Structure formats: C-alpha cells, structure tokens
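Chemist: quick one: sequence and predicted model below, then my questions.
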Amino acid sequence: MIRFSSAGESHGEALISLIEGLPAGVPVDLEFVNRELWRRQQGYGRGGRMKIETDKAHVLSGVRHGKTIGSPVAIEIVNRDWKNWEEKLPVEAGDPAKHQVVASPRPGHADLAGALKYNFPDARYVLERASARESTSRVAAGAFAKLMLRELGIEILSHVIRVGHAELQRTATWDEIVAVNAKDEVLLGCVDPETEARMKEEVEQVSRTGDTVGGVFEVVVHGAPAGLGTYAQWDERLDGLLAWSVMSLQAVKAVEIGRGVTAAESFGSQVHDAIHYAQESNGRPTRFIREQNNAGGIEGGVSNGEDIVVRGYLKPISTLRRPLESVRFDTREATNAAYERSDICVVPAAGVAAEAMVALTIADLVQRKFGGDSALEMKRNFAGYIEQIRSY
C-alpha cells in the first residue's frame, strides 16, 4: 500500500512530502522530479509568486545511491519567499504588529469556512494551508509514483482541453500529449496551436478586467493493464478512487471519467465501446481492443486495457484583482474581499498536479495487486500477470 501525506504552508519555510510503500530498488531520477516541479510552475496566466520560487526537491530519506530503499521517502521543497514572511508568520509568538491578517474572506475560497471551523479571528492560517501551493508536495510525491510506474511501462501525462470558452474540439492522441509536455516553453498545454491561441485570448481578456478564468484538463494513463480496481466493493472501484484523488485538488469542482458527461445525454448505442479482437500478423500478441474509448479505459470500476482518461473541471481562482463583496471579520461591516498576490489562470498547472494524484492512485493499486518489497519482485509479478492476459 502506497501512502502519501504533506505538510507546510504557502508562505512557510518549506513544504514537506512523505511517501510510504514504494518498493526498494526503484531508480530515482532527480532531474525528472525537478522537471515535474518546474512543469507545475508554468503556464500563461501564472502570478508573481512563480517568479520568486524555483522549486527543487531535496530528498531527506528513503533514497540512497540513486534508488529507493523501501523506507519512507521524505522530500523538502524550500520556499524562497519565506525570507519575506519570517516576521509575519513566526513559529513563536513574535510581534503582533508585524502579523499580516486576512481581514475579509474571499468568496470561493476556504477563508470563511476554515475560520469558522477552527475559530480563527482572521483567515491567514486558513489561506496558508488551503492554498494551491500545497500541490507542490503532491507533484513531488507523484513524480516518485511515476518513476515506479515507469518500470512497468505505465506513463501518465495531461493536457488542457478548455480555458474559459475556448475548447479543443477533437480527441488528442497520446503522441500529441507527449509532444506538448516535452516543450521547454509552456503556454497553456493544449495540443492544438489554434485552440491554444484562443485560450490565450481568454486569459488576456480576463486579465484586462481584473478577473480570473478556469477550464478543463485531461489526464491520460498510457500502458496500464486491464484489471486495476474492482467491482467487488464500492470503495475499491478505480473510477471512484480516481474521482476522489482528482477532486481533492484545490479548485477542482467536478471530475469526469472518459466521456461521462456526453454519455449522460446519449443513447447506449452511441457511447458504449464495441469490443473487437485484434489478429495481428507482425508477431505481436493478440488482444481485445476497442476502436473508441468513451469509457475512459474503465468499465465496472476496473481498467479494461485502454488508456485511462480523467478530466478535471477547474473553477476560476477565487482571488480577484477586482475583489467581490465580502464582510470584515472584526466589525462585520461590508467591504471588499481581501487580495493576495495570485494567478489569473492555473489550468495547465492543475493538470500537472492531477497527474501526480492519478499516479499515486494507480501506483497504490499496482502495488496492492502485484506486491513486492523490491522493484525486481514487483516487475516479476507484473510480467507474469501480463503473460496471463496475453494467453487468455
């Protein structure tokens, strides 16, 4: 069983990521881990914070001589902005005059609900932990899950299919998704240049008006075998677990598996994926195939061997340069919502964070199914299962 937890605040000294359950012997490529962290920081419409931070993974435990050793992996990501907040957010009591309170809650954020829950006089501590800065820890942990899955030939990437009203009107191929994520300059992570240009116009428009914009990202799991998850219990279904993991991300308000939304307004004959059997002449193993993948690679809570496709629907960021109406915590008087330095659009970054959550979920199911205290044992068990499917 692979478990992940995080610690740290948005403007605290560092973020901590803890992953338990990885088998020993997984090769660790720190350049890959740091590129994943870099990818989370990219995208047109990001705010000033990304100009301050250069996120790097500092591995504290669980990795020696370039490989995991079976013990918990702890990762530290230092916040460079901490030097500007040491007196505002000290560990000890500090000088109250230097504390930076959040006096009025932002509509759409956790500010008010969190302050009520924990009986805080303002929303500063809520903001610090509820911030999407926490997703940095998830990306670091997800990178390790990806490294484990890579040993089995399973890859996970994302792309953006909608920003505001600009939407990709076709299905992206895996090769296109790989190509857009290999770029060293990230705009909005869309595989189609014309659609991406319209997405950029959406971001520019809301930027001029002091607003924010959301959208939809799609995460694709490529190379996963049939048989992950189960229909036997409600809390073991793959689609439910993926929905939970992606919905847990900040600002995600809906999750779709495959073409689930379209399926709800279609006839069964239009959306269920007809099954065929591939008889290939090039010596490769034959297998059951589907010419379409409306189910998103999952049927009955179990992966069916096609690409697993998960979409996340991201609301606009709730911190606006043109603030909405709110109420002061102290006087209950009407005022504008507080403003903290923020982004305009984070859909590409949210896709990278969702990749991490999907990777952690898939890695956990893989480890449960194939086991193994070492990567060698896991790969041996996995290979035996793949041979079983091929000879079915």
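Modeler: Perfect, I can see it now. Numbers count the residues shown, from 1 in each chain.
Chemist: contacts and neighbour counts: CA atoms only from here.
Modeler: Fine.
Chemist: and stretch 227-234, how far out from the chain's middle?
Modeler: Computed by Cα atoms, centre = their mean, to the nearest Å, the chain-centroid distance of stretch 227-234 equals 23 Å.
Chemist: do the same with stretch 346-365
Modeler: Offset of stretch 346-365 from its chain centre (Cα atoms, centre = their mean): 3 Å.
Chemist: then stretch 29-40?
Modeler: 14 Å.
Chemist: buried residues in that stretch?
Modeler: Neighbour-count burial for stretch 29-40, counted by 16 or more other Cα atoms under 10 Å, picks out 30, 33, 34, 35, 36, 37, 38, 39, 40.
Chemist: for those, give me TSV that also has secondary structure.
Modeler: As requested, the buried residues of stretch 29-40 are exported to TSV (DSSP: H, G, I helix; E, B strand; the rest coil):
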residue	secondary structure
30	helix
33	helix
34	helix
35	helix
36	helix
37	helix
38	helix
39	helix
40	helix
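Chemist: please identify which of those is nearest to residue 277.
Modeler: Ranked by distance to residue 277 (Cα to Cα), those are led by residue 36 at 37.2 Å.
Chemist: the closest one contacts residue 139, correct?
Modeler: Yes. Under the criterion of Cα atoms under 8 Å, residue 36 makes contact with residue 139 at 6.7 Å.
Chemist: got any residues that touch both of those two?
Modeler: Common neighbours of residue 36 and residue 139, using Cα atoms under 8 Å, 6 or more residues apart in numbering, are residue 352.
Chemist: related to what we said a few turns ago, will you turn the buried residues of stretch 29-40 into CSV that also has distance to residue 49?
Modeler: Below are these laid out as CSV (distance: Cα to Cα, whole Å):
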residue, distance to residue 49
30, 23
33, 20
34, 18
35, 18
36, 17
37, 14
38, 13
39, 15
40, 12
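Chemist: A further structure is provided below for comparison with the first:
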Amino acid sequence: MRYTTAGESHGPEEIAIIEGIPAGLTLRQADIDSELARRQKAYGRGARQQIEHDQVTFLAGVRHQKTLGSPIALNVHNRDHQNWHTIMAANTPATAENTLRKVIRPRPGHADLVGGIKYRHRDLRNVLERSSARETTMRVAVGAVAKRLLATIGVDVHGFVVNIGPAKSDLSQLTQYADLDALRQVTEHFPTRALDAVADAAMRQVIDETKQAGNTVGGQVQVMATGLPVGLGSYVSADEKLDAKIARAIVGINAFKGVQFGGGFDTAEKYGADLMDEIYWSAERGFYRGSNHLGGFEGGMTTGEPIVVRAVVKPIPTLYRPMQSVDITTHQDHRAAIERSDTTAVVAAAVIAEAMVAIELAKAVLDKFDADNIDRMQEQVAAYRAEVRHF
C-alpha cells in the first residue's frame, strides 16, 4: 500500500491516490466524510473551518461501494478557492493583480523562508500554500480507508488529547475503559477531545486566553490501537521496524516535534526490572504480557498488546501578534506576515495522528498478508492468529 497527495491550501482541490488496497473492501463516502468532519470539529480552529465543509468524491477505484483493487483516487473541493481563484490561477502569468497577496516576510517556525531559499521562490506563498496543514485533509481521508481495512480484521485505532499547554487529561482514567470504542464515546463528546470534563474545561480556558493574547499554544496527543496480530513489522532491518515507520509518519505531520511509545522518555529513569513487560501463557490467550510499558512493540514488531503512541505538537507559527522577521526583497527588519490561522492545532492533530498510525498499520498488515481480495486477506489473518495461539 502506498499513497500520495496533491493540492494547495487555496487551490481548487485536495487530491489523494491510494494504491494496494485489496478488491472487495466495503467503502462508502460516509466512512471518509465522518473522519473529515472530526478533523474540522476541533476547539481552537480559525475562520477557515466556517467556510469549508469537507466531503470526499471517489474519482476512481470504487464501484458500488466496493474497492476494485485498482488505484483509488479521491478529492475534496476547497470552497474557499472561489475567493482565491485569481491569486491561485494556474493558466495565467503573474501580474500586479494576481500577486496582491504576495508573501515576502517569512514567519518564524514555518517553512516560508527555508522553502523559498530551497526552491528559489520570491513569493513565499508558493511555499506556504503546500506546507499548510490543509494538506492533512487528504491524509485523514487516506487514514479513513486504512481504518476500514483494519476493521475487517478486528483492529481499532483512536486518538485523543493528552494536554493543551498546562491543562492535562487524567491518564489514570484510561484503565476504566473496556475497549477503544468506550474511550471514543467519551473523548469525542468533549470539544477538546480530552479524557474528562475537568480537563476539557481547563483546555478550553487555555485556548480562549491564548487567542485573546494573540498567541498560539501546543500540546500532546495519544493514539492507541488494539486487536493487532503479533509480529507486524520486523527486527531484521532498521527500515522494516514498524515503530520506526510510525515515528516517521507522526513527525511528518505539520507541527509535530516528538514521538514516544509506551512509557517513552520516562523509561530513561527506570530500571530494567521495573520496565520490561513480563511474558505469560494461557490456553485461552496464548502468549501475552503482564504489562505494556513498551507500548506494544518489541524489536520493532507488534507484541499483540495495545499500541500506545504519544506525540508533541508545537504551537502554530502564525501569530496575530507577529514576531521579528526580515523582508526578503529589501532585507529590512519587519514583522512577519499574518495569515489566517488557528489558535491551536492540537485537537485536530489527534485525528490526523490517528490517521497516520492507521495508514502505517494497514501497510504493515498488507506487507504480511498480501492479497488481491479482502476476503483472502481476512482468511490469511485468521489462519495466522490460529497458528500464533498454538505456538
């Protein structure tokens, strides 16, 4: 399985093409639109979300709500393009009129300056239009397809918010949920995707105060996945380690600056006897672990325990009280450009991170259980699970 995306933030469309999805997978527009709505329904978002109402269109690879086994092409229309069609025109040369929104004062922390230098763009809009997080719309769409595939073998994936600034969810509450669906019912109820009402109120207060100050705020998100077969990924080569692939996918999301599995950085303060997940066996479960400090991975492979991934999201670099910058034309000091933006991306980032984890898990499943048809893939997974239980 592989995919690619295309599209600019204020261009006409966001586009994705996915290859390697088996034929016969049930796939409906509603499956994807519901995930796109989750991405948009996030406390702290800006005015752009009042314009866009993202809905996907299948352009290829799906017929009568079933995948064909051929490449799947998807697009989402950018409604805001109608306000930018002259500025973002592809078939007319640059003029004084269509470069009115030219960007020449790069924002600290954004791709503006380095991207302009690398690609020799004298209008930094050519950088920010693609480096914008609007592109993650299609990653969420691809993730929705991946989640549909994973669901056919009993794998569930869910993301929520750990903290926004100093306001934190009470992670000790995780143990009270029987499964991820029960957890989902709680976190999706809160506008901040927090774990509890107290944390949700505190997070909203932080966001409101930050917005009033013309600032932005970051935080952390956590993604969990359950129902995975043992042995996805491999120890034999560094580039086959599944946790490494997930780490790369997470840090590849706009504004993500760190990732950990299980106990993560806290394990640096532990002793081995307090950290390793001891191994047990029962006739009903086969091999299992008595704990999950390592977050579902050993040697770059899934252990069968829940995957636990936590990631850090930096504050958005577009500030309504802009920071020191330099005009790239005159080289004179100037305040950075202001673009329409959010106060925080953390709430939406939980959905995007969830999508990226799902994509990497789906890739790993298809690497191990390669099949042209979804029924054959399910048969392979079932046979392998039976083999593992009797190991």
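Modeler: Structure received. Computed from a prediction, not measured in an experiment: that's the story for all the values here.
Chemist: just after the helix of greatest length in the second structure, pick out the following helix or strand.
Modeler: Counting residues, the longest helix found in the second structure (DSSP state H) is helix 346-368. Going down the chain from helix 346-368 of the second structure, the next helix or strand is helix 374-389, by DSSP states H and E.
Chemist: how distant is that next one from the center of its chain?
Modeler: In this view, helix 374-389 of the second structure has its centroid 28 Å away from the chain centroid, taken as Cα atoms, centre = their mean.
Chemist: and it, what does it pack against?
Modeler: Packing partners of helix 374-389 of the second structure (3 or more Cα pairs under 8 Å, 6 or more residues apart in numbering; DSSP states H and E): strand 286-289.
Chemist: so where do the strands sit in the stretch 51-200 of the first structure?
Modeler: Taking DSSP state E, counting those that start in this stretch as the test, the strands found in the stretch 51-200 of the first structure are 58-61, 63-64, 67-68, 73-78, 155-163, 166-167.
Chemist: select, out of these, the one closest to residue 322 of the first structure.
Modeler: The nearest among the strands of the stretch 51-200 of the first structure, by Cα to Cα, is strand 155-163 at 19.9 Å.
Chemist: what sits up against stretch 211-219 of the second structure?
Modeler: 161-165, 207, 210, 312-321, 342-346.
Chemist: likewise stretch 376-388 of the second structure?
Modeler: Stretch 376-388 of the second structure is contacted from outside by 152, 153, 229, 230, 286, 369, 370, 371, using Cα under 8 Å, 6+ apart.
Chemist: just stretch 242-252 of the first structure next, same as before
Modeler: So stretch 242-252 of the first structure is contacted by 130-132, 135, 253-257, 310, 312-317, 350, 353-354, 357-358, 361 (Cα under 8 Å, 6+ apart).
Chemist: at 7 Å what do you get?
Modeler: Applying Cα atoms under 7 Å, 6 or more residues apart in numbering, the contact partners of stretch 242-252 of the first structure are 132, 253, 254, 255, 312, 313, 314, 315, 354, 357, 358, 361.
Chemist: helices of the first structure, start to end?
Modeler: Along the first structure, the segments classed as helices by DSSP H run 30-40, 49-52, 111-118, 124-130, 135-150, 174-181, 193-208, 238-247, 260-264, 268-271, 347-370, 375-390.
Chemist: of all those, which lies closest to residue 66 of the first structure?
Modeler: Judging the helices of the first structure by Cα to Cα, what sits closest to residue 66 of the first structure is helix 30-40, at 8.7 Å.
Chemist: please name every helix or strand in contact with the closest one.
Modeler: Contact here means 3 or more Cα pairs under 7 Å, 6 or more residues apart in numbering; DSSP states H and E; on that basis helix 30-40 of the first structure packs against helix 135-150, helix 347-370.
Chemist: thinking again about what came up before, show me which of the buried residues of stretch 29-40 of the first structure is closest to residue 4 of the first structure.
Modeler: Distance ranking of those against residue 4 of the first structure, using Cα to Cα, places residue 33 first at 15.8 Å.
Chemist: which residues touch the aligned residue in the second structure for that closest one?
Modeler: Aligning on TM-score structural alignment places residue 33 of the first structure opposite residue 32 in the second structure. Residues in contact with residue 32 of the second structure (Cα under 7 Å, 6+ apart) are 56, 141, 144.
Chemist: mind putting the residues you listed into a markdown table with distance to residue 98 of the second structure?
Modeler: Listed next are the contacts of residue 32 of the second structure as a markdown table, based on distance: Cα to Cα, whole Å:
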| residue | distance to residue 98 of the second structure |
| --- | --- |
| 56 | 29 |
| 141 | 31 |
| 144 | 36 |
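Chemist: ok, these vs residue 67 of the second structure, which is closest?
Modeler: residue 144 (13.6 Å).
Chemist: what count of nearby residues applies to the closest one?
Modeler: 24 (other Cα atoms under 10 Å).
Chemist: and for residue 119 of the second structure?
Modeler: Based on other Cα under 10 Å, the number of other residues close to residue 119 of the second structure is 11.
Chemist: quick check: the gap between it and residue 127 of the second structure.
Modeler: Distance, residue 119 of the second structure to residue 127 of the second structure, by Cα to Cα, to the nearest Å: 9 Å.
Chemist: isn't residue 355 of the first structure right next to residue 159, touching?
Modeler: No. At 9.9 Å, residue 355 of the first structure does not count as touching residue 159 under the criterion of Cα atoms under 7 Å.
Chemist: neighbour count winner among those two?
Modeler: Neighbour totals were compared for residue 355 of the first structure and residue 159, and residue 355 leads with 30 against 27 (other Cα under 10 Å).
Chemist: got a list of what the more buried one touches?
Modeler: With contact taken as Cα under 7 Å, 6+ apart, residue 355 of the first structure is in contact with 156, 157, 158, 219.
Chemist: again, 10 Å this time
Modeler: When contacts are counted by Cα atoms under 10 Å, 6 or more residues apart in numbering, residue 355 of the first structure touches 36, 138-139, 142-143, 146, 155-159, 218-221, 245-246, 310, 349, 361.
Chemist: check residue 161 of the second structure too.
Modeler: Taking Cα under 10 Å, 6+ apart as the contact definition, residue 161 of the second structure lies against 168-169, 187, 192-195, 199-200, 203, 219-223, 310-311, 346-351.
Chemist: just tell me the aligned range of stretch 240-252 of the second structure in the first structure.
Modeler: The aligned range for stretch 240-252 of the second structure in the first structure is 236-248, by TM-score structural alignment.
Chemist: and that stretch, how far from the chain's centre?
Modeler: Taking Cα atoms, centre = their mean, one finds stretch 236-248 of the first structure lying 12 Å from the centre of the chain it belongs to.
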